[in-house]
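Enquirer: turn this into a model:
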Amino acid sequence: MPFSLFVQNVLNGAGLGLLYSLVAIGYTIVYGILRLINFAHGDIFMMAMFFVYYGAFLTPIPWGICAVLAIGLTILLGATVERVGYRPLRGAPRVSGLCAAIGMSFFLENFAIVVFGGRPKPFLYPDALGKMIIIAGIHVKMITFIT
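Expert: Next up, the predicted model:
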């Protein structure tokens, strides 16, 4: 394997690993504060991706603004999940919170299937993010540096 291909794969893996680490840090923060394993955490992340996808492809709003709006909508969704699903169970036994977290996860997954459909969707990011950057013979997409 050429060294440049190895470095490209390392950079792609690092970008994906950093994304996974953000999700893991979110799990850790929620567990540290609420002492609750939030099974809906990944589903809220999924909803954020759908917010960006549909905002960018169904509206004339630029992609970057859609990403910022998706962050706001995701914060609102997370706060709603906490207020509706978890806050009423603060004094209850831990198994109640666990059941609520699993139920919220199922709800968000099925809500996404009903509203957004269950088929895979292509995500075409703007040309500027797909532009290749060449550094010392190593080709890396701009999106890798942003993530």
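
Enquirer: contacts and neighbour counts: CA atoms only from here.
Expert: OK.

Enquirer: wait, what's in contact with the spatially most central residue of the chain?
Expert: Closest to where the C-alpha atoms of the chain average out (CA atoms, centre = their mean) is F45, at 3.2 Å. Applying CA atoms under 8 Å, 6 or more residues apart in numbering, we find F45 in contact with T74.

Enquirer: mind checking how far it is from L19?
Expert: Counting by CA to CA, to the nearest Å, the gap from F45 to L19 is 11 Å.

Enquirer: and what of P60?
Expert: According to CA to CA, P60 stands 27 Å off from L19.

Enquirer: then A112?
Expert: A112 is 21 Å from L19, by CA to CA.

Enquirer: can you count the residues close to the residue lying closest to M142 once chain neighbours are set aside?
Expert: Residue nearest to M142 in three dimensions, not counting chain neighbours: L129, with 5.0 Å by CA to CA, 6 or more residues apart in numbering. Close neighbours of L129, defined as other CA atoms under 10 Å, add up to 14.

Enquirer: isn't L129 up against K141?
Expert: Yes - L129 lies in contact with K141 (CA atoms under 8 Å); the separation is 7.0 Å.

Enquirer: and A24, how close does it get to E109?
Expert: A24 sits 19 Å away from E109, taking CA to CA as the criterion.

Enquirer: here is the second sequence; please produce its structure so I can put it next to the first one:
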Amino acid sequence: MDLEMFFEQLINGLTLGSTYSLIALGYTMVYGILELINFAHSEIYMVGAFVGLAMVTVYKLPFAVALVAGMLGSCLLGIIIEKAAYKPLRKANRIAPLISAIGVSIFLQNAALMIAGPQARSFPSGLNIRTLSVGSVHISTLQLLILVISIVLMVGLQFLIQNTKLGQAMRATAQDKEVAQLMGIKIDSIITFTFAIGSALGGAAGVLVGVYFDSVDPTMGFFPGLKGFVAAVLGGIGNIPGAMLGGLILGLVEMIGAVYMSRYKDAIAFAVLIIILLVKPTGLLGRNVQEKV
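Expert: Okay, the predicted model is just below:
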């Protein structure tokens, strides 16, 4: 692989990795609060893409509005799922909400197949996409836009978590729900808000990926959802900076590895996960936490 191709694959990897990071944040935020893997998150990502597509194709609205609408649609869906499928099982054993999450995922995917049909749909962004040349390296303005939007969303989330009272309440809830409740924090509201923010980020990723690949379909969430989960575990499940880092690393490794093993592009993500877990089971930024008894 020559230097020019390396830098282009680097840009491709960062672009794709930034969307993995957005998906991973949804997984890791929910796990940090509830210690629950929300396997319906991949379908929330898919629904966000379809909402954005509808804004562009049916209502002829600009891409910026479609992106916000996709985030709001996914946010609302995340809240509904939390209230209907997870909240009633909050005191049940851990396997019950896990089965509920898988059930919601299957339901949403089949509902989308019934409503939209199995065929892939083109996502016309309406953006004036150009190719920029830096020396012999070519970068599209769409790639730069996706990177900028993803970075802004991730920085915004980090600011919310670290510098606001709401973020402080989320961190307290993640650390110890019982103590947080004794301090006056409304646990139910914090959990709902966590689902809402994580789902909105997943919806943003869905719209961005739909535009990037110019394709949206009801099964589009399967592999990105798995890779977002891999990114969350890779960085350290429950760790927000870890989810961001894990997504970027996964995108880079996948794109660069695809040059040599294009047929095994999807397998590379899971190979990386296995290697990292063998070396550092808690993930790159994860820490060992002793169980309370």
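
Enquirer: which one's more surrounded, A112 and L19 of the first structure?
Expert: Applying other CA under 10 Å to A112 of the first structure and L19 shows that A112 carries more neighbours, namely 16 against 12.

Enquirer: quick one: list the elements packing against the one helix or strand T28 of the second structure maps to.
Expert: Per DSSP states H and E, T28 of the second structure falls inside helix 3-34. Judged by 3 or more CA pairs under 8 Å, 6 or more residues apart in numbering; DSSP states H and E, the packing partners of helix 3-34 of the second structure are helix 41-57, strand 137-140, helix 141-163, helix 165-175, helix 187-213, helix 222-235, helix 240-260.

Enquirer: ok, now with 6 Å
Expert: Helix 3-34 of the second structure sits against helix 187-213, helix 222-235, helix 240-260, with contacts defined as 3 or more CA pairs under 6 Å, 6 or more residues apart in numbering; DSSP states H and E.

Enquirer: in the first structure, what stretch matches the shortest one?
Expert: Helix 222-235 of the second structure falls opposite no residue of the first structure when the two are matched by TM-score structural alignment.

Enquirer: now for that helix, which elements pack on it?
Expert: So helix 222-235 of the second structure, by 3+ CA pairs under 6 Å, 6+ apart, packs with helix 3-34, helix 240-260.

Enquirer: mind doing that once more with 10 Å?
Expert: Contact analysis of helix 222-235 of the second structure by 3 or more CA pairs under 10 Å, 6 or more residues apart in numbering; DSSP states H and E lists helix 3-34, helix 41-57, helix 187-213, helix 240-260, helix 265-279 as its packing neighbours.

Enquirer: state the distance from L250 of the second structure to T192 of the second structure.
Expert: 29 Å.

Enquirer: who's more crowded, those two?
Expert: A direct count of neighbours by other CA under 10 Å for L250 of the second structure and T192 places L250 higher, at 28 against 19.

Enquirer: which residues touch that one?
Expert: The contact partners of L250 of the second structure, taken as CA atoms under 10 Å, 6 or more residues apart in numbering, are 13-14, 16-18, 20-21, 227-228, 230-231, 234-235, 268-270, 272-273.

Enquirer: and G55 of the first structure, by the same measure?
Expert: Counting by CA under 10 Å, 6+ apart, G55 of the first structure touches M49, I61, P62, W63, I65, C66, A67, L69, A70.

Enquirer: how much space separates it from F39 of the first structure?
Expert: 26 Å.

Enquirer: ok, now M104 of the first structure?
Expert: To F39 of the first structure, M104 of the first structure is 8 Å away according to CA to CA.

Enquirer: what's the answer for V95 of the first structure, then?
Expert: Distance from V95 of the first structure to F39 of the first structure, counting by CA to CA: 13 Å.

Enquirer: and these two? Which one has more around it.
Expert: For V95 of the first structure versus F39, neighbours defined as other CA under 10 Å are more numerous around F39 (18 against 11).

Enquirer: neighbours around N12 of the second structure, how many?
Expert: Per other CA under 10 Å, the neighbour tally for N12 of the second structure reads 20.

Enquirer: wait, it sits on G257?
Expert: No - counting by CA atoms under 10 Å, N12 of the second structure stays clear of G257, with 11.9 Å between them.

Enquirer: now for these two: what residues contact both?
Expert: Joint contacts of N12 of the second structure and G257 (CA under 10 Å, 6+ apart) are G251.

Enquirer: what number of residues lie near the closest residue to V259 of the second structure other than its chain neighbours?
Expert: Closest residue in space to V259 of the second structure, ignoring its immediate chain neighbours: M1 at 7.7 Å, by CA to CA, 6+ apart. M1 of the second structure is flanked by 9 other residues according to other CA under 10 Å.

Enquirer: and M1 of the second structure, what does it touch?
Expert: Counting by CA under 10 Å, 6+ apart, M1 of the second structure makes contact with Q9, I256, V259, Y260.

Enquirer: closest one of those to L145 of the second structure?
Expert: Among those, Q9 lies closest to L145 of the second structure (CA to CA), at 16.8 Å.

Enquirer: from memory that closest one sits against L252, does it?
Expert: Yes - contact criterion CA under 10 Å: Q9 of the second structure and L252 qualify, at 7.7 Å.
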